[in-house]
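What follows is a predicted structure for the sequence shown.
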Amino acid sequence: MRIDGFQNEMQAMMLEATGSKANPTGQQVGADFGNMLSKAINNVNGLQKTSSDMQMRFDRGDEDVSLSDVMIARNKSSVAFEATIQVRNKLVEAYKELMNMPV
């Protein structure tokens, strides 16, 4: 995941919170968040595919792939997936909280 995109998102939210008129509609902030989330999910998918590919190559006896490489790839994939699950849980929790607010 790219840090500079996250930093830009935080700066845009700061400007919006302080009442700056740099982004009066808030449309760009939402689009950036959507793009960032999409890229993060694609990154997790890529890590899982790489892990699966390395495991398959190791199982077939490819001498270029060591057991440690396979285990590192699996752990990276696992950590990324768990982080994605936690983000999803927080988004669902926030959505439920917003829906339960009285109008």
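Received it, and whenever you're ready, just let me know what you need. Numbering: from 1, shown residues only.

Going by C-alpha atoms from here, please, whenever you check contacts or count neighbours.
Fine.

Grab the most central residue of this protein for me.
With distances taken as Cα atoms, centre = their mean, the residue of the chain nearest its centroid is Ala40 (3.2 Å).

next, the one to line up against it:
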Amino acid sequence: MDTRGIDQMLGELRASSQVAAGKTAQDAPAAGGVEFGAVLQNALDQVSAAQKEAQGMAKDFSAGDPNVNIQDVMVNLQKANLSFQQMVQVRNKLVTAYQDIMNMPV
């Protein structure tokens, strides 16, 4: 199981708590050397690439390309749809976590 994303999130939360406690962000330990923003951007790029590939295949199929069959088009469209839905759920969880943290009494 890949826990880099979870470790990164915990590192970000630790850094935020240290900043809130009056310490600078430079005093906070690095969270495994991976930045949360970079991981999130990479995931967004992968979702975007999957959607573009599926749309391209659908366009090729509708143009009559003999190398593209309907099964591959439908599978890629469903994969792109699922990856987008998963990204929306991750966004919803991040927003909820942010709201929970902001509503905590200090």
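Looks like it arrived, so ask away. As the structure is a prediction and not an experimental result, all values here were calculated from the model.

After superposition, what's the TM-score here?
Superposed pair, TM-score by TM-score structural alignment, normalised by the length of structure 1: 0.75. Supporting alignment: 91 aligned residues with a Cα RMSD of 2.6 Å.

where's the residue nearest to the centre of structure 1, which helix or strand?
Secondary structure assignment for Ala40 of structure 1, by DSSP states H and E: helix 27-59.

Now that helix on structure 2. Mean distance?
When structure 2 is overlaid, helix 27-59 of structure 1 sits 1.3 Å from its aligned residues on average, using mean Cα distance after the TM-score superposition for structure 1.

list the buried ones in that helix?
The neighbour-count criterion (16 or more other Cα atoms under 10 Å) identifies 29, 32, 36, 40-41, 43-44, 47-48, 50-52, 54-55, 57-58 as the buried residues of helix 27-59 of structure 1.

any idea what Lys96 of structure 1 aligns with in structure 2?
In structure 2, Lys96 of structure 1 lines up with Gln99, judged by TM-score structural alignment.

tell me the SS of its match?
Classification of Gln99 of structure 2 by DSSP: H, G, I helix; E, B strand; the rest coil places it in helix.

swap in the one 5 residues further on?
Counting by three-state DSSP, the backbone at Met104 of structure 2 sits in coil.
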